[in-house]
Structures are given as structure tokens and as C-alpha cells.
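Asks: below is the structure, and that's it, no one-letter string:
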């Protein structure tokens, strides 16, 4: 396939290109083209933005992963606007381009499990709706709606992504140092659910979606075994052979991170029913198997 990929220098996009560079041809958007070419290799075409794409009909698929890092900075009003704009604007633009095109590519667009809002431990599949509303819910709902504007013209798939586990960055890289030092432990009371996915299963699932045209709409990009934060923490310390005696009180996280702490103190037990119903098989279905591979 000839693929237009936004967010191609990020964790998921760069891993996808590395794994499938022999199967697909890639054009990637990046505000730093020279850096992107060094990172991704000379076979990848790099443009500064989607505004430089003159003929989107030339692509078989558009994979839209662009967006400022949700956990990179404290959620000030300015930061929230940046998180929204970096997702909504490019998604809206791509939907408009696809709708107006003569030959309309498949549109695979990013989202997140934040769509479901804070929930208890009851499993939630793609039919679930938010029980509470917060910033993440609004961010994801608008993000998805802008992508679905093209759904009457082409197949649209929404990637509701959980915590991506990788040895090369992402959430695990930000949390693992205290664990390696023997200081890791659960966050808050530890009962909040974590829905996660191994990076290799993440990109394999995207490729599976490209190849199976019966998959459309929201798809939960999570492993089939969500766990409590306490279970995640205990498993990580076990894999690293470190003690599990500390915990981080909720008040400390709230003081340090403000509203963004909700991402760590609240959760959802998201399950990938649509992927499994369509025959996708996970290489890393359990948290222990995933953590052993990436640590």
C-alpha cells in the first residue's frame, strides 16, 4: 500500500514504518523533515504538513497518529488547547481532503481509551459510553467526530489506544526508573484499571486493520487482559526482581500533576472485542509476557 502517515516519528508510527517498510510505501508529515529522514530512513518521503499533499487520491490509506504528547506537560489552559488543536485540526483537514478526493483512501485515525472516561473494573468494549465526563472524554469525542466526517465516503477506523508498552519510549520509559531503583509501587489505592498493549501487537493490529476491510468504526487497541494498577506494579517489580513495598499517595500526584493526575488515578478495563471478533491474535496477551519482553 501507499500510505500517508501523520505522527510518523512518534513511538507507534516509527515502529510501524520499521516493521512494515518492505510491505508499504510511506509518506510522513514532520515539522522537522531532515530529522525525520535521519530517523526513518531515506526510503520514506517526508513533507512538512498535509497542506503539501496535492493529491490524496494517490494513497491507499491515511493513518493519522498526529498529536502533542498527552502526558508531556501539566494541563494548563494553554496546554489543553495545544492538545486539542494538534489532534482536531489535522484530523478535520484530512477528512475534508478525503471527502473531496476522486479516489478516497481508507482513513485510520487515532483516538484513545480516554473516550470512555473514568470507570470501575467492569470490562468495556467498543459499545461502551462514558459514565462521567472530563477533559479526556471531550478531547477524544471531538477527535473521533472529526474523523467520522469522512465515514460516508470511505472506511473510517478509530484507534482507541491504551497504554503502549515499549522498550524504546512511551509511558514505560517515564515510569520505570523508580522501579529499577527499588522504589516503585502502586499509584493511589492501586485499584484503578490499566488497559495496555505491547507495541508489537499495536502495530500488528494496525496492519491487520489495513488488510481486513470489514473492520470499521471504533477499535479498542488494548490487550485482552486489563489489570489493576497494583497488579501492574507488582508484576513489573517481579519482572525486574525489585521490591514492591512503596506506593505513591494520590495527594502527591494531584499536587505534582494537577488535573493530569486523573490519567494515573482513574482508569478503564477496556477489552478488544472487535479485534478478537475479527480473528486477530495477540502475541502478548498478558501483562507479564509484555513486561518481560520490553524490560
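Replies: Ah, there it is. On a predicted model such as this, the values are computed, not experimentally measured, just so you know.
Asks: please count neighbours and contacts with C-alpha atoms only from this point.
Replies: Will do.
Asks: mind checking how far stretch 269-276 is from the chain centre?
Replies: Centroid separation between stretch 269-276 and its chain, computed with CA atoms, centre = their mean, to the nearest Å, is 14 Å.
Asks: in it, what counts as buried?
Replies: Using 16 or more other CA atoms under 10 Å as the test for burial, stretch 269-276 gives 269, 270, 271, 272, 273, 274, 275.
Asks: span of that stretch from start to end?
Replies: For stretch 269-276, the first-to-last residue distance is 16 Å (CA to CA, to the nearest Å).
Asks: contact partners of that stretch?
Replies: 113, 119-126, 193-195, 205, 215, 219-227 (CA atoms under 8 Å, 6 or more residues apart in numbering).
Asks: list only buried entries from these.
Replies: Buried by 16+ other CA under 10 Å: 113, 119, 121, 123-126, 193-195, 205, 215, 219-227, out of the contacts of stretch 269-276.
Asks: in strands only, show me those residues.
Replies: With strands defined by DSSP state E, the entries of these inside them are 123, 124, 193, 194, 219, 220, 221, 227.
Asks: tell me where the stretch 51-200 of the chain has helices.
Replies: 77-100, 135-148, 171-180, 199-211 (DSSP state H, counting those that start in this stretch).
Asks: a markdown table for the ones you listed, including distance to residue 13?
Replies: Formatted as a markdown table, those follow (distance: least, CA to CA, whole Å):
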| stretch | distance to residue 13 |
| --- | --- |
| helix 77-100 | 15 |
| helix 135-148 | 18 |
| helix 171-180 | 15 |
| helix 199-211 | 8 |
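Asks: okay, now the one to match up with it:
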């Protein structure tokens, strides 16, 4: 199968390209510069431009591009970049795909469990409404931007992703060095739920979304049993054989992270109801297994 991917150099994109190519799929990577390889197609979401000729023959598209939520302090300018990188990119891609003579059969569009906002200790699945605040508003606009593809009859799936447990990048990639130094600890009081998924399960789940023809709309990509930050801290310490004696008080997080601290301290107990109902099997359903796989 010929598959186009945006965000192919990120943590998830790199792993997905490798997985698909290992199984013999033809992968086209959308890049924001002049193409330098035969497998690259240029697009410019800021200008809403894309070379659709290079997408001819693609049966599927996976859209993963977007500015990192935790990469910078949330200034007004960076919040706008977070939003624009998702909304403009998705709208550009969805509009272009809808206008193709032979559009792809499926668009898997990245999204996030930030859609639900702070859910406390309430188990939350895809039937829950959007929450309140910056990230939920971004996620709603992000998913709405794919409407041209949906209207054109392209099966569109929103992969609402949780915290990906990986050593090499993402939020968890920042935790590993701190814990290896013995400086890790709970964040705030540690009672907030973290909805995680191992990198391996995340890639397998994305491929499941591509291959499962009756899945459309939102699908949570999280492990079945979210855990508290306190539990995460204990598991990280045990797997890495390091003490976890340095909790980070909430006021310190707010000083260091600004507005983003509210999301770090927020609680999301999100359940992958539709993924499980569609027959997906997790290789690392528990946090201990996910952390051990990432640390190996």
C-alpha cells in the first residue's frame, strides 16, 4: 500500500515509517522544504499549499505534524503556533485530498486526549464531550479542520493520543534522564491520572486504524489502565533502580512552566474503548511493561 505521512521525522512518524517500510509498504513523506529524496513531497501548511501530484496513488494518509505542546513556554505567540500548526495543516491536507481525482481511502489524523480537558478520576471514553481551556479548544478546531476530507467520503479517524512512553523523545523522553540521575519525583501531589501508551503499541494502533475499515471518528490511543503520577514515579524508580526523593511542588511547576503547568498537574483518566471494542490487543497494557520496554 502507498501511504503518505506528515510529521515523519518526529518520534511517532519516524517509528511509523520504519514499521511500514519493514512490511513492504511504499511510504511518501511530506516535507516543508524542497524535496531532496524520491520519497519526499513538498507542502507548506502556512501558505496552504501542497503538491498533490506527488500523492497520486496513495491509498492512505497519516497526518502527525504539529508544534510540540511542551516544547516551549506558552507565550501568546507560541500558543498561536500550536493552534495554527494543527488547524492550518489539517485544513490544507484535508482540502487537497478532497480535491484529488482519486482521493485516498483513509485519513488518520493526529489529535490528543487534551480534547477532554481535566477529567479528574472519572473514566473517560470517546463518548465524552470536549473539556474547557486552551488544549480542548485546539483539539476541537484541529478535528473540525478535517471536515473537507470527511465530506468527500474519505474515512477519517482522529487518533486522540495520550502520553507516549518512549526513551528517545516526547514528554517521557524528558523524564528518563532526570530519573536516571536520581532526581526524579512526583509532580505536585502525584494524584493526577496519566493516560499513557507505549511507543510500540502506539505504532501498532495507528496501523490498526489504517487497516480497520469500519473505524472512523475519534479513537483514544491510550493503554487500558491509566495510572497516577505517583504510580508512574514509583515504576520509573523501580525500573531504573534510582531513588525518587525529589517531588516538584505545584507552585514550582507553575513558575517553571507557566500556563502549561495546569495541564501537567491536570488529571486525565482516559480509556481506549473503541480501540478495544475493535479487537486491538495491547502488548504493553500496564505501566511497568511500557516503561521496561522503553528503558530496554
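Replies: Everything's here; your move. Note that this is a predicted model, so its numbers are computed, not measured.
Asks: so how far is residue 23 of the second structure from the residue most central in space within the second structure?
Replies: Centroid check for the second structure by CA atoms, centre = their mean gives residue 161 as the closest residue, at 4.1 Å. In this view, residue 161 of the second structure and residue 23 of the second structure are 24 Å apart by CA to CA.
Asks: go on, residue 184 of the second structure?
Replies: 38 Å.
Asks: out of the two, which sits in the busier spot?
Replies: residue 184 (23 against 9; other CA atoms under 10 Å).
Asks: list the residues that contact that one.
Replies: 175, 178, 233, 237, 243, 244, 245, 246, 247 are the contacts of residue 184 of the second structure under CA under 8 Å, 6+ apart.
Asks: the residues you listed in helices, which ones?
Replies: In helices, defined here by DSSP state H, the members of the contacts of residue 184 of the second structure are 175, 178, 233, 237.
Asks: and for the first one, the neighbour number?
Replies: For residue 175 of the second structure, the tally of surrounding residues (other CA under 10 Å) stands at 19.
Asks: list the contacts of it.
Replies: Residue 175 of the second structure is in contact with residue 184, counting by CA under 8 Å, 6+ apart.
Asks: mind giving me the packing neighbours of the host helix or strand of residue 253 of the second structure?
Replies: Assessed by DSSP states H and E, residue 253 of the second structure sits inside helix 250-257. Packed against helix 250-257 of the second structure, as judged by 3 or more CA pairs under 8 Å, 6 or more residues apart in numbering; DSSP states H and E, are the following elements: helix 261-265.
Asks: how much does the helix holding residue 253 of the second structure stray from the first structure?
Replies: With mean CA distance after the TM-score superposition for the first structure, helix 250-257 of the second structure departs from the first structure by a mean of 0.5 Å once superposed.
Asks: contacts for that helix?
Replies: Contact with helix 250-257 of the second structure is made by 73, 74, 187, 188, 189, 260, 261, 262, 265, as judged by CA under 8 Å, 6+ apart.
Asks: at 6 Å what do you get?
Replies: 73, 188, 261 (CA atoms under 6 Å, 6 or more residues apart in numbering).
Asks: got the buried residues for that helix?
Replies: Buried residues in helix 250-257 of the second structure, counted by 16+ other CA under 10 Å: 250, 253, 257.
Asks: now stretch 206-217 of the second structure
Replies: 206, 207, 208, 209, 210, 215, 216, 217.
Asks: biggest separation within these, which pair?
Replies: Pairwise distances across these peak at 15.5 Å for 207 and 217 (criterion: CA to CA).
Asks: tell me how far the residue lying closest to residue 65 of the first structure once chain neighbours are set aside lies from residue 59 of the first structure.
Replies: Nearest non-adjacent residue to residue 65 of the first structure, counting by CA to CA, 6 or more residues apart in numbering: residue 7, 4.7 Å away. From residue 7 of the first structure across to residue 59 of the first structure, the span is 16 Å (CA to CA).
Asks: same check on residue 112 of the first structure?
Replies: According to CA to CA, residue 112 of the first structure stands 25 Å off from residue 59 of the first structure.
Asks: can you check residue 242 of the first structure too?
Replies: Distance from residue 242 of the first structure to residue 59 of the first structure, by CA to CA: 48 Å.
Asks: now, of the helices of the stretch 51-200 of the first structure, which is deepest in the fold?
Replies: helix 135-148 (a mean of 20; mean count of other CA atoms under 10 Å).
Asks: quick check: angle from it to helix 77-100?
Replies: 20 degrees (axes from the mean of the first three to the mean of the last three CA atoms, to 10 degrees).
Asks: tell me which residues are up against helix 135-148 of the first structure.
Replies: 88, 91, 92, 95, 111, 114, 115, 117.
Asks: can I get the residues you listed in CSV including distance to residue 44 of the first structure?
Replies: Listed next are the contacts of helix 135-148 of the first structure as CSV, based on distance: CA to CA, whole Å:
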residue, distance to residue 44 of the first structure
88, 25
91, 22
92, 24
95, 23
111, 25
114, 32
115, 32
117, 37
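Asks: the aligned residue in the first structure for residue 41 of the second structure: what's it in contact with?
Replies: Mapped onto the first structure by TM-score structural alignment, residue 41 of the second structure lines up with residue 47. Applying CA under 6 Å, 6+ apart to residue 47 of the first structure gives the contacts residue 29.
Asks: any idea how far residue 47 of the first structure is from residue 98 of the first structure?
Replies: Taking CA to CA, one finds residue 47 of the first structure at 18 Å from residue 98 of the first structure.
Asks: between residue 112 and residue 59 of the first structure, point out the one with more neighbours.
Replies: residue 112 (24 against 18).
Asks: need the contact list for that one.
Replies: Counting by CA under 6 Å, 6+ apart, the residues that residue 112 of the first structure touches are 160, 161.
Asks: at 8 Å what do you get?
Replies: 140, 159, 160, 161, 162.
Asks: could you dump those to JSON lines with distance to residue 199 of the first structure?
Replies: Listed next are the contacts of residue 112 of the first structure as JSON lines, based on distance: CA to CA, whole Å:
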{"residue": "140", "distance to residue 199 of the first structure": "21"}
{"residue": "159", "distance to residue 199 of the first structure": "14"}
{"residue": "160", "distance to residue 199 of the first structure": "14"}
{"residue": "161", "distance to residue 199 of the first structure": "11"}
{"residue": "162", "distance to residue 199 of the first structure": "11"}
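Asks: take the buried residues of stretch 206-217 of the second structure and lay them out in CSV including distance to residue 35 of the second structure.
Replies: Shown next, in CSV, are these (distance: CA to CA, whole Å):
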residue, distance to residue 35 of the second structure
206, 26
207, 26
208, 29
209, 28
210, 26
215, 33
216, 32
217, 32
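Asks: alright, calling it a day.
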